[in-house]
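[1] With the input below, show me the fold.
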Amino acid sequence: GTVVLLRCGDRPAFTGDDLLVASQLATHTALGVQKAVMYGHEAAVADTLQHTMLPSSLPEPTGVRLASRYLPASKTAQVGGDWYDAIPLPGNRVALVVGDVMGHSMTSAAIMGQLRTIVQTLAGLDLPPHEVLHHLDEQAQRLGSDHMATCLYAIYDPISHRLLMANAGHPP
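    Next up, the predicted model:
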């Protein structure tokens, strides 16, 4: 970038202190612009990573009609570790999952992808919701204690019209 400082002819010339302040202002402005560009790039990468890891379509189990829409709370909260899933289970049942890894960064999105994969694997074992979350918590601790996550895991049975659910990460 370029900084141009002008003074009218009837004003005294810039002093050394004036030039020092102008130089520092230009440096801090340039650093701010650079950080904004880098943050914008990181946010775009995290957003792409997150959306790539969300389901492109939902299953269509017999007796259940599913729909989804990802809608962030605000424009500044678009990226991070939010996820959802619907996983077919035996007997026309379906596991419904909503989770969130704290933060809005590439790291949050990457951890979200790992937790989502773990939930899919645990769902394949056909465990009750509270056991799925117990094992998910064990695996999440192995990823590190620097990150917090919340998760709601439910199993819907369209034959008995029962919904069993458990949540973890914050009070009900």
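[2] only C-alpha atoms for contact and neighbour calcs from this point on.
    Noted.
[3] Which parts of this protein are helices?
    Assigned by DSSP state H, the helices in the chain fall at 16-53, 106-123, 129-143.
[4] hey, which of the ones you listed is tucked in deepest?
    helix 106-123 (a mean of 20; mean count of other Cα atoms under 10 Å).
[5] Could you list every helix and strand in contact with that helix?
    Other elements packing on helix 106-123 under the criterion 3 or more Cα pairs under 8 Å, 6 or more residues apart in numbering; DSSP states H and E are helix 16-53, strand 81-88, strand 94-101, helix 129-143.
[6] would you turn the helices of the chain into a markdown table with distance to residue 167?
    Shown next, in a markdown table, are the helices of the chain (distance: least, Cα to Cα, whole Å):
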| stretch | distance to residue 167 |
| --- | --- |
| helix 16-53 | 21 |
| helix 106-123 | 13 |
| helix 129-143 | 7 |
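[7] I'd like to know which of those is closest to residue 164.
    Closest of the helices of the chain to residue 164 is helix 129-143, at 6.9 Å (criterion: Cα to Cα).
[8] one more to line up against the first:
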Amino acid sequence: MKVEISLIVNRDEKLSYLSKRATALKDEGKINEAVACLREAQKHMRKSNFSHPAQQWCRLPLFLQMAGRFDEAMAEFHRLLAELDKRMLKEYAHLPEEIALSCGYTERAVIYDKMRLACKREKRKEEAEKWAALSQEMERKAEEAMSISDRFHEERSRAFRDAQEQFRAGDRGALDRFFERYPQRYR
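    Have a look, this model is predicted:
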């Protein structure tokens, strides 16, 4: 008889425990119990103060597919896609909205790739190819978005250096103007 005793101190420790427990249950052949653990883990992920990568969010639908619940798995993937922009705005609130949303391209690429994997496992070749193409398209958009983000950060850094020089030269309003243009949330 195996007795498991644990003290979970906070939500993120509980999330870690549930994720590891789901893996252990899957390895023991108890896939439906593993799915239940991952459902509980996602509840904690939604309430967490930390961001969680798409790979972590995709564990539940992949386990559903392994449990022979393909339609439920695909519905879960689509729910993740529908929630993505809201999650990106929350997790990247310190950036301008357009940059925060552009971070979603990378996350979408991962979700589409996991959808491809689920379809491939189910021998649904055409669907797998469709999701693979969307994943590649999102990867390209992510690269484009990174160049936009890089330009924004370069512009902001240059503007801050200029404002510092103007301040040192006696323009006491230079830094105030900088922070009006780049509010605290953009730092």
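[9] Quantify their similarity with the TM-score.
    The TM-score (TM-score structural alignment, normalised by the length of the first structure) is 0.29; 66 aligned residues with a Cα RMSD of 3.5 Å.
[10] and of the helices and strands packed on helix 106-123 of the first structure, who's closest to residue 115 of the first structure?
    Closest approach to residue 115 of the first structure among those (Cα to Cα): helix 129-143, 7.0 Å.
[11] Show me what that closest one is in contact with.
    Residues outside helix 129-143 of the first structure that contact it (Cα atoms under 8 Å, 6 or more residues apart in numbering) are 111, 115, 118-119, 122-123, 151, 153-155, 164-168.
[12] farthest-separated two in those?
    Taking Cα to Cα as the measure, these span a maximum distance of 25.8 Å, between 111 and 164.
[13] Residue 83 of the first structure is nearest to which of the helices of the first structure?
    Between residue 83 of the first structure and the helices of the first structure, the shortest gap by Cα to Cα is with helix 106-123, which sits at 6.9 Å.
[14] Taking strand 94-101 as reference, get the angle to the closest one.
    Put simply, helix 106-123 of the first structure runs at 160 degrees to strand 94-101, going by axes from the mean of the first three to the mean of the last three Cα atoms, to 10 degrees.
[15] what's in contact with helix 106-123 of the first structure?
    With Cα under 8 Å, 6+ apart as the contact definition, helix 106-123 of the first structure has outside contacts at 42-43, 45-47, 49-50, 53, 79-83, 85, 87, 89, 95, 100-102, 132, 135-136, 139-140, 143, 147.
[16] Repeat the analysis, applying 6 Å as the threshold.
    Contacts of helix 106-123 of the first structure with the rest of the structure, by Cα atoms under 6 Å, 6 or more residues apart in numbering, involve 46, 50, 80-81, 101.
[17] ditto for stretch 137-152 of the second structure
    Contacts for stretch 137-152 of the second structure (Cα under 6 Å, 6+ apart): 102, 105-106, 109.
[18] Just the ones in helices from those, please.
    Judged by DSSP H, the contacts of stretch 137-152 of the second structure include 102, 105-106, 109 as members of helices.
[19] what's the helix or strand for residue 81 of the second structure?
    Assessed by DSSP states H and E, residue 81 of the second structure sits inside helix 70-91.
[20] Tell me the helices and strands packed up against that helix.
    Counting contacts by 3 or more Cα pairs under 6 Å, 6 or more residues apart in numbering; DSSP states H and E, helix 70-91 of the second structure packs against helix 59-66, helix 97-102.
[21] Can you tell me which of those helices is packed in deepest?
    Highest mean neighbour count of these: helix 59-66, a mean of 22 (counted as mean count of other Cα under 10 Å).
[22] now for it, which elements pack on it?
    Checked by 3+ Cα pairs under 6 Å, 6+ apart, helix 59-66 of the second structure has helix 70-91 packed alongside it.
[23] ok, now with 8 Å
    helix 31-47, helix 70-91, helix 104-121.
[24] hey, which of those helices is tucked in deepest?
    The most buried one of those (mean count of other Cα under 10 Å) is helix 104-121, showing a mean of 22.
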